[in-house]
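Asker: no sequence for this one, just the structure:
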């Protein structure tokens, strides 16, 4: 984790020097990749076990993301604040770069750390640990205040629980596909529908609450299935 945080901090400093718009790609997303490569080097030759269902799980994950933003939309409507669609001009470039960034993160979080922790702890405990660590290295959100950041931590833990269920039993390659696609769609949904990059506390609170609701349904449903 030290390598992850140091790597993310270094990449944050380098961002303005490479003249890459943060909306296109945040270099800090590759912090977890630096961490996992520092720990184990490039991913070892992987087993094919569990990969056959990766595409199906990625599709399920996409459906969960849609449900998540549906709950957000309903909550905003009840609050008298409907969603405002805002598609960036360079969306055609942002979308593929965001996928690269999301997979760069998930190489460290779900493909390595979640799997490693589950050799010692339960899936839920492992997901909570990963979620907290995942949130703390988003150092750009510290400046938005404690209420915003605590909401972000809550959202991250809830989403981490959802992804832990989705990647459970998959191979490394499968978990990277499933978690990477989920993370990518989540980022795009936030960018287009909520855009709390400027410190929108209301949107962050609603996203956090909606994530907790969806996580409770997903984790509860998984327990029923595995009984």
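Answerer: Ah, there it is. Remember, predicted model here, so these are calculated numbers, not experimental data.
Asker: When you work out contacts or count neighbours from here on, use the C-alpha atoms and nothing else.
Answerer: Will do.
Asker: for the spatially most central residue of the chain, what are its contacts?
Answerer: Most central in the chain under Cα atoms, centre = their mean is residue 183, positioned 4.1 Å from the mean C-alpha point. Counting by Cα atoms under 8 Å, 6 or more residues apart in numbering, residue 183 touches 102, 103, 106.
Asker: With neighbour count and distance to residue 148 as extra columns, can I get those in CSV?
Answerer: Below are those laid out as CSV (neighbours: other Cα atoms under 10 Å; distance: Cα to Cα, whole Å):
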residue, neighbour count, distance to residue 148
102, 25, 22
103, 27, 25
106, 29, 23
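Asker: now those as TSV including secondary structure and distance to residue 121?
Answerer: Output for the contacts of residue 183, formatted as TSV (DSSP: H, G, I helix; E, B strand; the rest coil; distance: Cα to Cα, whole Å):
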residue	secondary structure	distance to residue 121
102	helix	25
103	helix	24
106	helix	20
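Asker: which of those residues lies closest to residue 167?
Answerer: Closest to residue 167 out of those is residue 106 (11.1 Å), distances taken as Cα to Cα.
Asker: Check it against this one:
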């Protein structure tokens, strides 16, 4: 039998460390004087969660991150097209409804923000998509695993839950939907999919920063963004089912080395 980190202990450990580390990093951010529009230190909470799990199950975490499939580059690359389309639809609808179509000018140089956003996004995605998603995939199908990861990812943004209920609900719809999109696109890629997951995540963040004002707590842009993400998730799921992509639990996707790795 192929051995992975015990599902429940590994999941709980990762989530506890990710939540606590995010809170700690968020509390430390003001002392660093790094503007949150450049990068939020909380984004490195999931990376620390993976690191702690690797201390307990070093070989097995390494195999999870390595992934069990190759040849998914074309599918993963479509993520980098999906992100701007989602932003274009949501920002276009927002502009049509409000008449406000002008972009926001960031306070820091855009190139610096873009690079930092990509680094921060990868700090999150190595945990959510490269560790937790394949861990859950050993027991769950693509959709259940992606929905579970997306829900945890959404709740991890705990400050959002203090916003208006419609804002918080739309945000959770967005995180679950984006998780479904990335789940279909990156299934089996492991850490090789990190540049695509991080790129998708960073492009979404940059688009929202420049073209929307959801950070103010405004409900309409978040609702439109959540709806756009939901449409993308439905289309990706339809495409995946139509193309016959494997959606069942996939313990056999992990290499045989799992039988001996401690």
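Answerer: Thanks, I have it. Every value quoted in this text rests on a predicted model; they were computed, and no experiment measured them.
Asker: What's the TM-score once they're superposed?
Answerer: Scored against TM-score structural alignment, normalised by the length of the first structure, the superposed chains reach a TM-score of 0.91; 225 aligned residues with a Cα RMSD of 2.0 Å.
Asker: Distance check, the aligned partner of the residue nearest to the centre of the first structure in the second structure against residue 55 of the second structure.
Answerer: Under the alignment (TM-score structural alignment), residue 183 of the first structure pairs with residue 201 in the second structure. Separation of residue 201 of the second structure from residue 55 of the second structure (Cα to Cα, to the nearest Å): 27 Å.
Asker: Also residue 224 of the second structure?
Answerer: Distance from residue 224 of the second structure to residue 55 of the second structure, by Cα to Cα: 41 Å.
Asker: Of these two, give the one with the bigger neighbour count.
Answerer: Remark: of residue 224 of the second structure and residue 55, residue 224 carries more neighbours, 21 against 10, as counted by other Cα atoms under 10 Å.
Asker: Looks like the more buried one contacts residue 93 (just checking).
Answerer: Yes: assessed by Cα atoms under 8 Å, residue 224 of the second structure is found in contact with residue 93 at 7.2 Å.
Asker: quick check, nearest of the contacts of residue 183 of the first structure to residue 210 of the first structure?
Answerer: Using Cα to Cα, those come closest to residue 210 of the first structure at residue 102, 21.0 Å.
Asker: what's the counterpart of the closest one in the second structure?
Answerer: Aligned partner of residue 102 of the first structure by TM-score structural alignment: residue 121.
Asker: Quick one: residues contacting that match.
Answerer: Contacts for residue 121 of the second structure (Cα under 8 Å, 6+ apart) come out as 43, 197, 198, 199, 201, 202.
Asker: Those in helices, which ones?
Answerer: Judged by DSSP state H, helices contain the following of those: 197, 198, 199, 201, 202.
Asker: Could you report the distance from the first one to residue 166 of the second structure?
Answerer: What that stands for is residue 197 of the second structure. In terms of Cα to Cα, residue 197 of the second structure sits 27 Å off from residue 166 of the second structure.
Asker: all helices of the first structure, in order?
Answerer: Using DSSP H, helices in the first structure cover 2-14, 31-40, 54-78, 91-106, 115-117, 123-136, 146-167, 172-189, 201-226.
Asker: Counting neighbours, what do you get for residue 8 of the second structure?
Answerer: Here the number of neighbours of residue 8 of the second structure (other Cα under 10 Å) works out to 11.
Asker: Could you do the one 10 residues further on as well?
Answerer: The local packing of residue 18 of the second structure (other Cα under 10 Å) involves 26 other residues.
Asker: if I line the two up, what does it land on in the first structure?
Answerer: Match for residue 18 of the second structure (TM-score structural alignment): residue 4.
Asker: Skipping adjacent residues, who's closest to its match in space?
Answerer: residue 35 (4.3 Å; Cα to Cα, 6 or more residues apart in numbering).
Asker: Residue 37 of the second structure versus the aligned partner of that neighbour in the second structure, what's the distance?
Answerer: Under the alignment (TM-score structural alignment), residue 35 of the first structure maps onto residue 49 of the second structure. Distance of residue 49 of the second structure to residue 37 of the second structure, given as Cα to Cα: 24 Å.
Asker: More neighbours: which of these two?
Answerer: More crowded of residue 49 of the second structure and residue 37, by other Cα under 10 Å: residue 49, with 29 against 15.
Asker: list the contacts for the more buried one?
Answerer: 13, 14, 15, 16, 17, 18, 127 are the contacts of residue 49 of the second structure under Cα under 8 Å, 6+ apart.
Asker: Apart from its neighbours in sequence, what residue is nearest the last one?
Answerer: Using Cα to Cα, 6+ apart and skipping the chain neighbours, the partner closest in space to residue 127 of the second structure is residue 46 (4.7 Å).
Asker: Give me the neighbour count for the one you found.
Answerer: Residues within reach of residue 46 of the second structure, counting by other Cα under 10 Å, total 30.
Asker: Likewise for the one 5 residues further on?
Answerer: For residue 51 of the second structure, the count of nearby residues is 17 (other Cα under 10 Å).
Asker: How far away from the center of its chain is stretch 199-215 of the second structure?
Answerer: 13 Å (Cα atoms, centre = their mean, to the nearest Å).
Asker: Tell me the buried residues in it?
Answerer: Residues 199-209, 211-214 are the ones in stretch 199-215 of the second structure that count as buried (16 or more other Cα atoms under 10 Å).
Asker: ok, so of the residues you listed, who is nearest residue 131 of the second structure?
Answerer: Closest approach between those and residue 131 of the second structure, by Cα to Cα: residue 201, at 16.1 Å.
Asker: Tell me which residues touch residue 131 of the first structure, please.
Answerer: Contacts of residue 131 of the first structure (Cα under 8 Å, 6+ apart): 153, 156, 157, 158, 159, 160, 161.
Asker: Alignment lookup: it to the second structure.
Answerer: When the second structure is aligned by TM-score structural alignment, residue 131 of the first structure is paired with residue 150.
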